[in-house]
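# next come a sequence and a model predicted from it.
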Amino acid sequence: MTHRKAGTLYVVATPIGNLEDMTPRAARILGEVDRVAAEDTRHSARLLSHLGVKVSMLSLHEHNEAQRVETLDAYLEAGENIALISDAGTPLISDPGFVLVRELRARNRHVVPLPGACALVTALSGAGLPTDRFVFCGFLPAKQGARRQQLVEWKTRAETLVFYESPHRIQATLEALHEQFDKRRIVLARELTKTFETFLQGTASELLAMLEEDPNQARGEFVVMVEGNKAEMDLEFQEIKAQTLLDALLAEGVGVKQAASVAARLMGGRKQVWYARLQAIKSGD
């Protein structure tokens, strides 16, 4: 009797609203696998019905994920191919799946991710905030004190901050942002890819006023994006400029003493500090 080759777990991104965002590859895989592990089987059954897919399903959510590992691993060992999907978007991104993928990779199972819809990437691409570096923060804590503490910890970050928020907490979150990020530019992306998709921008106080004026803008799921700390960005830019200058001076054969004088004149600061830094670069420290 021939032993069947172990199966593959496909991590499949599904639409975050507009069903036309389902990729042909994702639709094909869902139609080919032996089983689908879904965050909410009733919710995902509607998507599968729309795609004309009939397949065995089982639930995998935050409360049962650890217990599902052995079951799904046994299916893979038996040669079944399985698709992991969440209610919307890419699994594992503030959705279940991390524990499963981690454990299966530790067992050398074949895991194949399929790219597709993701709310944070969609929001960033249309927000007009810097995207060269950003920090995805998931959901803020529900309790006021923990939420404030989390924002205090992120306050000095130079990267664009991105997190998700629900409609019943968006006002409290904006109030907390007003307290900690008063003058920062914030963009709210709401109901992405859906009929009432909206991008609102302004300071936290301006956004609170917009929501008060039009309560409909507080409905739906949000991606909240906050510009980074400009002071930190300026410091990092100055550091890059300084390092580039020092490297160029040394590459041109300028002596350490003379290079320190040039750096002090162009960048400011004491010559002794620049001299020590140049000496460290030359010695490879």
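Cool, got the structure.

# CA only for contacts and neighbour counts going forward, please
Noted.

# can you map out the helices along this protein?
Per DSSP state H, the chain carries helices over the ranges 24-32, 41-51, 65-77, 98-106, 119-127, 144-154, 170-180, 204-213, 230-251, 256-267, 271-283.

# got another, please set it beside the one above:
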Amino acid sequence: MSGEHPTEEGAGTLYVVATPIGNLADITLRALEVLRSVAFVVAEDTRHTRKLLSAYQIRVPVLSCHAHTAPEGLEKIVGILKGGCSVAVVTDAGTPGISDPGTALIHLALENGRPVVPVPGPSAVITALSVSGLPPQPFAFLGFPPPKGGRRTKFFEEYGALAMTLVLYESPRRLGRTLQDILHHWGNRRVAVARELTKVHEEVFRGMVSQAVEAFREPTRGEVTLVVEGASALSTPKAEAEGWKEALAACLARGETVKEAVEKIHRAFKVRRREVYRTALELDRDRD
């Protein structure tokens, strides 16, 4: 296989190459073969990718393709493919095109009739799903929630009723707020919070969303994958509502007013407002 002098079979091919999400040993033998053979490697972060290539003594020119790459930059890469040389596209971690800017290049290559070949390997979505303890199929991958505003509210309102396991990506600095929004919009479901997957400090928290809110109240580090129980997978209404008193106590402990806490729990758990209010007053008195 050669990128500089491509054979008829591999001429001008865009290889979509999965790379490790943490542990460099997770790269596949085929991925290494492809990366050594192509004319160029196209990377989200060239510095990050050069470290990977250096670890395996791969000396191939690296081009940049990130979220702010202009259309002219993408056209230049497709021009390389049209010229008969093969290119490998990689992301910083995992499989290109999954919540990553490589998607635009893949689409443009297809539009221009270039062969696009997958070189499968690590994926944070599948890795987290496999150890979550939640039903692995069916599932929906939702990517990153919008960071703020109406689009964020619509995101949680739109997907909360899906009858399947839900998988999301989130940055560590927004993890706490996202868990609170899940509790608020989707209710107290089972969740797995997978952090630093395949790395030294790998952590997979499994429990209810209300418990995760408390567990990740302090800032954390590392990219996070959330696996959330789907709407149809929830237990009976009685079982579903079992955690509302715990969540209510957590709200009051954070300093929320009785009114704020009651409204939040009423909306999240669909428990009668009067019952939540009565319980909140009891909890508030017990704290005095």
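Thanks, I have it. None of the values given here were measured: they were computed from a predicted structure.

# can you pull the TM-score for these?
Taking TM-score structural alignment, normalised by the length of structure 1 as the basis, the two superposed chains have a TM-score of 0.76; 229 aligned residues with a C-alpha RMSD of 2.0 Å.

# one step back: among the helices of structure 1, which is nearest residue 195 of structure 1?
helix 119-127 (15.2 Å; C-alpha to C-alpha).

# what stretch of structure 2 does the closest one fall on?
Counting by TM-score structural alignment, helix 119-127 of structure 1 falls onto residues 124-132 of structure 2.

# show residues contacting the matching stretch.
With C-alpha atoms under 8 Å, 6 or more residues apart in numbering as the test, stretch 124-132 of structure 2 has contacts from 21, 94, 136, 141, 167, 191-192, 194, 197, 204, 206, 225-227.

# try it again at 10 Å.
20-22, 93-95, 98, 123, 135-137, 139-141, 143, 165-169, 190-198, 204-207, 223-229 (C-alpha atoms under 10 Å, 6 or more residues apart in numbering).

# give me the buried entries from those residues.
The neighbour count (16 or more other C-alpha atoms under 10 Å) marks 20-22, 93-95, 123, 135-136, 139-140, 143, 165-169, 190-198, 204-207, 223-229 as buried among the contacts of stretch 124-132 of structure 2.

# in strands, which of these appear?
139-140, 143, 165-169, 190-195, 204-207, 224-228 (DSSP state E).

# what sits against residue 164 of structure 2?
By C-alpha under 10 Å, 6+ apart, the contact set of residue 164 of structure 2 is 134-140, 228-234.

# check residue 107 of structure 2 too.
97, 114, 116 are the contacts of residue 107 of structure 2 under C-alpha under 10 Å, 6+ apart.

# now residue 246 of structure 2
Residues in contact with residue 246 of structure 2 (C-alpha under 10 Å, 6+ apart) are 210-211.

# ok, the contacts of residue 164 of structure 2 vs residue 174 of structure 2, which is closest?
Residue 174 of structure 2 has its nearest neighbour among the contacts of residue 164 of structure 2 in residue 228, at 16.4 Å by C-alpha to C-alpha.

# in contact with that closest one, which residues?
Here residue 228 of structure 2 is in contact with 129, 132, 134-135, 139-140, 160, 164-168, 182, 186, 188-193, 206, 208-209 (criterion: C-alpha under 10 Å, 6+ apart).

# what do you get if the cut-off is 6 Å, keeping everything else the same?
Contact analysis of residue 228 of structure 2 by C-alpha atoms under 6 Å, 6 or more residues apart in numbering lists 165-166, 191.

# which residue in structure 2 lines up with residue 96 of structure 1?
Residue mapping for residue 96 of structure 1 onto structure 2 gives residue 101, with TM-score structural alignment as the criterion.

# that match touches residue 65, doesn't it?
No. Residue 101 of structure 2 is beyond contact range of residue 65, at 7.2 Å (criterion: C-alpha atoms under 6 Å).

# between those two, who's got more neighbours?
residue 65 (24 against 19; other C-alpha atoms under 10 Å).

# trace the more buried one over to structure 1, please.
By TM-score structural alignment, residue 65 of structure 2 lines up with residue 60.

# how about residue 264 of structure 1: what's its closest non-neighbour residue?
residue 271 (5.5 Å; C-alpha to C-alpha, 6 or more residues apart in numbering).

# swap in residue 220 of structure 2?
Per C-alpha to C-alpha, 6+ apart, closest to residue 220 of structure 2 is residue 172, 5.6 Å.

# and the one you found, how far from residue 20 of structure 2?
19 Å (C-alpha to C-alpha, to the nearest Å).

# cool, and residue 130 of structure 2?
Relative to residue 20 of structure 2, and taking C-alpha to C-alpha, residue 130 of structure 2 is found at 16 Å.

# do the same with residue 148 of structure 2
Distance from residue 148 of structure 2 to residue 20 of structure 2, by C-alpha to C-alpha: 30 Å.

# ok, now residue 82 of structure 2?
29 Å.

# please apply the same query to residue 187 of structure 2.
34 Å.

# cool, and residue 34 of structure 2?
Counting by C-alpha to C-alpha, the gap from residue 34 of structure 2 to residue 20 of structure 2 is 15 Å.

# same deal with residue 120 of structure 2?
Counting by C-alpha to C-alpha, the gap from residue 120 of structure 2 to residue 20 of structure 2 is 11 Å.

# pull the number of nearby residues for residue 245 of structure 2.
Residue 245 of structure 2 has 16 nearby residues by other C-alpha under 10 Å.

# tell me which element it falls in.
Under the criterion of DSSP states H and E, residue 245 of structure 2 resides in helix 244-253.

# could you tell me where that helix falls in structure 1?
For helix 244-253 of structure 2, no matching stretch turns up in structure 1, with TM-score structural alignment as the criterion.

# returning to that earlier point: what sits against the match of residue 96 of structure 1?
66-67.
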